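could you look at this predicted model? Sequence included:
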Amino acid sequence: MRYLLISLSVFILSCSSYPKRQQFEQTEITKSSHINPYFSDPAEDYVYKADIGVFKKNFSGILIVKKLGQNKHRVVFTTEMGNTIFDFLFLTDDFNVNYIVPDMDKKILIRILEKDFKTLITENPFLKNSFKKNQETISECLLHNSKHYYYSEEQRLYKIIRTANGKEKVAFLFSGIDRKKATNIKISHKKLDLNILLKAI
């Protein structure tokens, strides 16, 4: 009987939603001009020193993100010598691969990179719920048909968590925040050998 109760408790916990697991307190939804303010200024070129580790391979170079217009961004990753590693164009719900090196030209990897960079550049994903925990405000948003949780403290976004089945799948961490720019960005996949480190130049 005791074993049955323990098993039942574990099952219920495993099926619980991410907000319940994190003990969030639901609040009234409040609209923000930018849920994600990073990469939102068309007058600025966002340039980062980048390291991408994927499937036991490492790619280092310069990542440039440029907002070209409403819901339009170009993301280019080059070696320090200027050779293109990949060149992506995002336009609303469209995604184009202008170029990608053969070592990265795999459908599953391209799809993951598309989702990761789309998360970074999307300013106002569909807002479903708002929560709070201690001094944090958390916005539950839907992006790529996945739930994302945007953590802000003192009106500064410092973390995005993508979930699946109520569990953390990908973490986007921002630090060295100055107004609408993050100096350091880390994207970490929990069950996949893919990590992206960005440091503003």
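All right, it came through fine. Numbers count the residues shown, from 1 in each chain.

okay, CA-based contacts and neighbour counts for the rest of this
Will do.

by contact count, what packs against the host helix or strand of Gln26?
Using DSSP states H and E, Gln26 sits within strand 25-27. Taking 3 or more CA pairs under 8 Å, 6 or more residues apart in numbering; DSSP states H and E as contact, the helices and strands that strand 25-27 lies on are strand 126-133.

tell me the buried residues in the strand it packs on?
With burial defined by 16 or more other CA atoms under 10 Å, the residues of strand 126-133 counted as buried are Leu127, Asn129, Ser130, Phe131, Lys132.

apart from its neighbours in sequence, what residue is nearest the last one?
On the basis of CA to CA, 6 or more residues apart in numbering, the spatially nearest residue to Lys132 that is not a chain neighbour turns out to be Glu25, at 5.3 Å.

the second one now?
Leaving out its chain neighbours, the residue that sits closest to Asn129 by CA to CA, 6+ apart is Glu140, at 5.0 Å.

count of neighbours near that neighbour?
When neighbours are counted by other CA atoms under 10 Å, Glu140 registers 22.

quick one: contacts for it?
Leu127, Lys128, Asn129, Ser130, Phe131, Lys147, His148, Tyr149, Tyr150 (CA atoms under 8 Å, 6 or more residues apart in numbering).

how about those in TSV, adding distance to Lys118?
Formatted as TSV, those follow (distance: CA to CA, whole Å):
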residue	distance to Lys118
Leu127	16
Lys128	18
Asn129	20
Ser130	21
Phe131	23
Lys147	14
His148	12
Tyr149	15
Tyr150	14
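
and those, which is closest to Leu157?
Nearest to Leu157, judged by CA to CA, of the contacts of Glu140 is Tyr150 at 6.9 Å.

how near is that closest one to Glu136?
10 Å (CA to CA, to the nearest Å).

alright, now check it against this:
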Amino acid sequence: MFKACQIFVRSLTMSAAKIPEVVFVLGGPGAGKGTQCNNIVQKYGYVHLSAGDLLREERTKPNSEFGELIENHILNGTIVPVEITCSLLDRAMQNSKNPNKKFMIDGFPRNEDNLQGWTKAMTGKAEIKGVFFFDCSKEKCMERCLNRGKKGSGRSDDNEDTLRKRLDNYVTDTVPIIEHYENLGLVYKFNSMQSPKNVFLDVQEAIEKIGW
């Protein structure tokens, strides 16, 4: 009986000590990252964290010390300092009540600075299980985002000038990060020019391969 109790207590301790498992979700603005993350949440119950959404939420908080800085970066289509982004992501994972401890981080890391910042801040705090790369043409990304803006997305970056800057930054800064993880065998690439339904079929195959 005593031995069984020891095993039970050890099991609880191991469960409590389990670090979050993370899949990075990358692709250009409008590539369908948010749509597929929502599909994964509904089917598997995992947690979707959007780096962009966390930053936008933070900038609207009254008296936020980072609010004005974040707003300027978003409007200019530039990257918010990695220390801020990692802090918000870490806080969101630590505060999550989801028992799976499995997180999709959407739109991060976007550049080398993000990658180095994550490595410095999060090594030992989270395990990277894979990188989901949603591949979509610049033209289609632009079309989707502009349509989203016309429908009242409420996002200040859903305008043509900002989108062009974001797409240019994506090609220059984020594509090399995808190539980095591809060299590590962690990238799962999806043709997101397909219908969302067909893309999600491919996503489910990748989740099975990961054993996630």
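Received the coordinates, thanks. Worth saying up front: this structure is predicted, and the values here are computed from it rather than measured.

need the TM-score between these chains.
With the length set by TM-score structural alignment, normalised by the length of structure 1, the two chains reach a TM-score of 0.26; 97 aligned residues with a CA RMSD of 6.2 Å.

rewinding a little: show me which of the contacts of Glu140 of structure 1 is closest to Lys66 of structure 1.
Distances from Lys66 of structure 1 to these, taken by CA to CA, are shortest for Tyr150, at 22.2 Å.

now that closest one. Nearest residue, chain neighbours left out?
Using CA to CA, 6+ apart, the closest residue to Tyr150 of structure 1 is Ile160 (4.6 Å).

residue boundaries of the helices in structure 2?
All helices of structure 2, identified by DSSP state H, fall at 2-17, 33-44, 51-60, 67-76, 82-95, 112-122, 138-150, 160-169, 175-183, 196-210.

moving C-terminal from the helix or strand where the residue nearest to Asn129 of structure 1 lies, which element do we reach first?
For Glu140 of structure 1, the host element (DSSP H and E) is strand 136-143. Proceeding N to C from strand 136-143 of structure 1, the next assigned helix or strand is strand 146-153, under DSSP H and E.

the closest residue to Val47 of structure 2 other than its chain neighbours - how many residues pack around it?
Spatial nearest neighbour of Val47 of structure 2, chain neighbours left out: Phe103 (4.7 Å); criterion: CA to CA, 6+ apart. By other CA under 10 Å, the residues close to Phe103 of structure 2 number 25.

can you list the buried residues in stretch 45-56 of structure 1?
For stretch 45-56 of structure 1, the neighbour count (16+ other CA under 10 Å) marks Tyr46, Val47, Tyr48, Lys49, Ala50, Asp51 as buried.

just give the closest residue to the fifth one, not the sequence neighbours.
Read that as Ala50 of structure 1. Leu198 (4.6 Å).

that neighbour contacts Lys186, doesn't it?
Yes - if you go by CA atoms under 8 Å, Leu198 of structure 1 and Lys186 touch, sitting 6.3 Å apart.

and the residue nearest the centre of structure 2?
Against the mean C-alpha coordinate of structure 2, by CA atoms, centre = their mean, the closest residue is Asp106 at 1.7 Å.

that residue against Gly34, yeah?
Yes - contact criterion CA under 8 Å: Asp106 of structure 2 and Gly34 qualify, at 7.4 Å.

hmm, back to that, out of the contacts of Glu140 of structure 1, flag the one nearest to Asp178 of structure 1.
Within these, the smallest distance to Asp178 of structure 1 is 17.6 Å, found for Tyr150 (CA to CA).

isn't that closest one right up against Lys159?
Yes - the criterion here is CA under 8 Å, and Tyr150 of structure 1 meets it with Lys159 at 6.0 Å.

so which of those two has more stuff around it?
Neighbour totals were compared for Tyr150 of structure 1 and Lys159, and Tyr150 leads with 22 against 19 (other CA under 10 Å).

what sits against that one?
So Tyr150 of structure 1 contacts Ile35, Ile138, Ser139, Glu140, Cys141, Leu157, Tyr158, Lys159, Ile160, Ile161 (CA under 8 Å, 6+ apart).

so can I have TSV of the residues you listed showing distance to Phe172 of structure 1?
Listed next are those as TSV, based on distance: CA to CA, whole Å:
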residue	distance to Phe172 of structure 1
Ile35	14
Ile138	14
Ser139	14
Glu140	14
Cys141	14
Leu157	10
Tyr158	8
Lys159	6
Ile160	5
Ile161	6
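
just among these, which is most surrounded?
Ser139 leads the contacts of Tyr150 of structure 1 on contacts (other CA under 10 Å) with 27 neighbours.

got a list of what that one touches?
Ile35, Leu127, Lys128, Asn129, Ser130, Phe131, Tyr149, Tyr150, Tyr151.

change it to 7 Å
Residues counted as contacts of Ser139 of structure 1 (CA atoms under 7 Å, 6 or more residues apart in numbering) are Leu127, Asn129, Ser130, Phe131, Tyr149, Tyr150, Tyr151.

TSV for those, including distance to Ile108 of structure 1?
Below are these laid out as TSV (distance: CA to CA, whole Å):
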residue	distance to Ile108 of structure 1
Leu127	27
Asn129	30
Ser130	32
Phe131	33
Tyr149	24
Tyr150	25
Tyr151	28
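
residue boundaries of the helices in structure 1?
2-15, 18-21, 107-121.

can I get these in TSV including mean neighbour count?
As requested, the helices of structure 1 are arranged in TSV below (neighbours: other CA atoms under 10 Å):
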stretch	mean neighbour count
helix 2-15	11
helix 18-21	16
helix 107-121	15
